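**Student:** quick one: sequence plus predicted model below, questions after.
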Amino acid sequence: MNTTPAADLGGFLRSRRESLTPEAAGIEPGLTRRRVPGLRREELAELAGVSVGYYTRLEQGVSVGASDAVIDALAAALRLDPAEHQHLRTLAGPRKPTRSRSRRSRLRSSVRELIDAIPGVPAIVIDHRADVLGWNRLGHALLAGHLDVDAPDAAVRPNVARMLFLDPHHKALYRDWQAKAQVTVAALHQAAARYPADSELRQRIGGLAADSPEFARMWARRPVRTCSYYVRELDHPLVGRLTLANETLALPDDDQQLGLFYARQDSAAADGLVLLARSIVPGGSRQTRSRRENAR
């Protein structure tokens, strides 16, 4: 999987060009039969007011770093929505500072205290690589009760993208799995655009593409979505169906996200979260149990 910055820019342009029909672009259909449903390179170049040669170099990954004016013209010609337009700007913009492969994201103690202070709301914190940095006890019980509650502190953390595509327990949780998967893949695309030199992130993406044909197919479509609020339909193995609002908040000073799941008051889902909270075993972390057993 070629994931260099130039290849990412070219691949995104090609995916959107091939999905835009001449009719949608305002081009009159010709008399000759078209071999592809999307626009030809020369048609898009003309719409954007750039030379065919220059556009071809962008799409083939030979050139990168187009000007804002060119990017805006291409976005208009491709009928990109605001999220796609911003993603195109990010792909074509200057490279972000390198993130070392060995750099491990850390959960600030204040964030740890925050999610523990809301025990009635499932909460999870992930980084730009989709690694789980922490969760409160109810967040763990909701999303990954089959894993050790201390898993985010382990040498190899859980990764929500790998869980979503490769962990049958986690995958079965989402009744709207397809929508959730598209959002997850889109987030990884946007993270790869922000940090093209992050070799750890590239390794995550390449490994997941190799292990999951579903992920590879979805990645190739290059979805881009920006939304911080969803309504999730979950099938939980202990408490059944839950309809929960999922709010995602960007944490300041970190490329990390706080995910909160909550139910409307007096709803069946609210009752389900109460039941789930009651199912949590007191003192249930493996580390805590180990310390208690060693003290005997």
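**Tutor:** In hand now; what should we look at? Residues are numbered from 1 along each chain as shown.
**Student:** can we go C-alpha only for contacts and neighbour counts from here?
**Tutor:** OK.
**Student:** please, where are all the strands along the protein?
**Tutor:** Using DSSP state E, the strands of the chain run over 123-127, 132-135, 229-236, 240-250, 256-262.
**Student:** second one coming, line it up with the first:
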Amino acid sequence: MTSNDLGDFLRAHRARLRPDDVGLASYGARRVAGLRREEVAVLAGMNSDYYARLEQGRERSPSPQILESLSSALRMDDQAREHLFRLAGTAPEGERPQPRESVSTALRQLLDGYPNAAAFVLNPATDFLAANSLADALFSPFGQMDNMARMTFLNPAARTFFAQWGRAAEAVVAGLRHATGLEPQYPRLHDLVASLTEESEEFAALWSSHAVHDKTRDAKDLLHPDVGPIALTYQTFDVRGAPGQQLVIYHAEPSSPSGQALSLLGSLHATHRRQSGTEQ
């Protein structure tokens, strides 16, 4: 984290756009990627010195009108726009409590009610708070199922497990960036980002891109050592009554090869657990 997240976010979005992307003529040699500060100011209808102060962190309280103009000028999507407002402290926070770290008995029972899907609960820092047996089986190549972001960037198994590791890594970082806007006072999230930035150059590079999104549905192509390739779709749901918690469900098309592989994986895992219990 830096003390000028708002300025860094604006600068990153400015760097992604070229003059022809926004209908401006290009002139002169460009020493940096993307638009110049003066060009953003023109597009947003504001004084260029004021915009420079925003990027430099010398102006930290832009009005909602200014933020609307900037999000439009920088072609931000809805999630990036929401994050911009939160960084500026103008999005309504209310009395949002700290994320809850314990999972209710009812939610644990719900996880077990998905016998054909891998279901688990994450906090905003992507710590696993609870998981059903099929999720345990699915993530077994990692050895320890503790934190999705750390597993993705620091566990060697991730490079094989995620068939498209780069895409998975980008999604994890963009989700964490979105979470920092929703939970700006959550120490666990800040600690995670700080440690990963030090431990992984790839994480640090992706974090500095300031990409932000919070996907609720997407595809996952996995390669499990016990059953081979599995094509899944995941769904993410906010848990009402438990601030910050998300229920994530990985499922396959019924009767598809991936569905059969997921079912086989569950059977193998159950057999292994029974044998381990017998040995004990």
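**Tutor:** Done, it's in. No experiment lies behind these values; they were computed from the predicted model shown.
**Student:** on that earlier part again, ok, which of the strands of structure 1 comes nearest residue 87 of structure 1?
**Tutor:** Of all the strands of structure 1, it is strand 240-250 that lies closest to residue 87 of structure 1, at 17.3 Å by CA to CA.
**Student:** so where in structure 2 does that closest one end up aligned?
**Tutor:** Using TM-score structural alignment, strand 240-250 of structure 1 lines up with residues 228-238 of structure 2.
**Student:** rewinding a little: need the strands of structure 1 in TSV with distance to residue 92 of structure 1, can you?
**Tutor:** Shown next, in TSV, are the strands of structure 1 (distance: least, CA to CA, whole Å):
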stretch	distance to residue 92 of structure 1
strand 123-127	23
strand 132-135	29
strand 229-236	28
strand 240-250	23
strand 256-262	23
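**Student:** for residue 109 of structure 1, which of the ones you listed is the nearest?
**Tutor:** Within the strands of structure 1, the stretch nearest residue 109 of structure 1 is strand 132-135; the backing value is 10.5 Å (CA to CA).
**Student:** packing partners of the closest one?
**Tutor:** Counting contacts by 3 or more CA pairs under 8 Å, 6 or more residues apart in numbering; DSSP states H and E, strand 132-135 of structure 1 is packed against strand 123-127.
**Student:** ok so, going back, may I see the strands of structure 1 organised as JSON lines, with mean neighbour count and distance to residue 211 of structure 1 added?
**Tutor:** JSON lines is the format used below for the strands of structure 1 (neighbours: other CA atoms under 10 Å; distance: least, CA to CA, whole Å):
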{"stretch": "strand 123-127", "mean neighbour count": "24", "distance to residue 211 of structure 1": "21"}
{"stretch": "strand 132-135", "mean neighbour count": "26", "distance to residue 211 of structure 1": "20"}
{"stretch": "strand 229-236", "mean neighbour count": "17", "distance to residue 211 of structure 1": "25"}
{"stretch": "strand 240-250", "mean neighbour count": "17", "distance to residue 211 of structure 1": "27"}
{"stretch": "strand 256-262", "mean neighbour count": "21", "distance to residue 211 of structure 1": "25"}
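**Student:** and of the ones you listed, who's closest to residue 78 of structure 1?
**Tutor:** The minimum distance between residue 78 of structure 1 and the strands of structure 1 falls on strand 229-236, with 26.5 Å, by CA to CA.
**Student:** quick one: that closest one to structure 2 mean distance?
**Tutor:** Once fitted to structure 2, strand 229-236 of structure 1 is off its aligned match by 0.8 Å on average (mean CA distance after the TM-score superposition for structure 1).
**Student:** touching that strand from outside, list them.
**Tutor:** Under the criterion CA atoms under 8 Å, 6 or more residues apart in numbering, residues 142, 172-176, 240-248 lie in contact with strand 229-236 of structure 1.
**Student:** which residue in structure 1 aligns with residue 192 of structure 2?
**Tutor:** Taking TM-score structural alignment, the alignment pairs residue 192 of structure 2 with residue 204 from structure 1.
**Student:** which residues touch that match?
**Tutor:** Listed by CA under 8 Å, 6+ apart, the contact set of residue 204 of structure 1 reads residue 129.
**Student:** one more pass at 10 Å, please.
**Tutor:** Taking CA atoms under 10 Å, 6 or more residues apart in numbering as the criterion, residue 204 of structure 1 is in contact with 129-131, 159, 161-162, 188.
**Student:** so among those residues, which ones count as buried?
**Tutor:** Neighbour counting with 16 or more other CA atoms under 10 Å marks 129-131, 159, 161-162, 188 as buried within those.
**Student:** for the residue lying closest to residue 226 of structure 2 once chain neighbours are set aside, what are its contacts?
**Tutor:** Using CA to CA, 6 or more residues apart in numbering and skipping the chain neighbours, the partner closest in space to residue 226 of structure 2 is residue 265 (7.1 Å). Contacts for residue 265 of structure 2 (CA under 10 Å, 6+ apart) come out as 134-135, 137-138, 224, 226-228, 259, 271.
**Student:** structure 1: which residue goes with residue 265 of structure 2?
**Tutor:** Using TM-score structural alignment, the equivalent of residue 265 of structure 2 in structure 1 is residue 276.
**Student:** now the top helix by length along structure 1 on structure 2. Mean distance?
**Tutor:** In structure 1, assigned by DSSP state H, the helix with the most residues is helix 177-194. Its aligned residues in structure 2 lie a mean 1.1 Å from helix 177-194 of structure 1 after superposition (mean CA distance after the TM-score superposition for structure 1).
**Student:** in that helix, what's buried?
**Tutor:** For helix 177-194 of structure 1, burial by neighbour count (16+ other CA under 10 Å) applies to 177, 180-194.
**Student:** with that, I have no additional questions.
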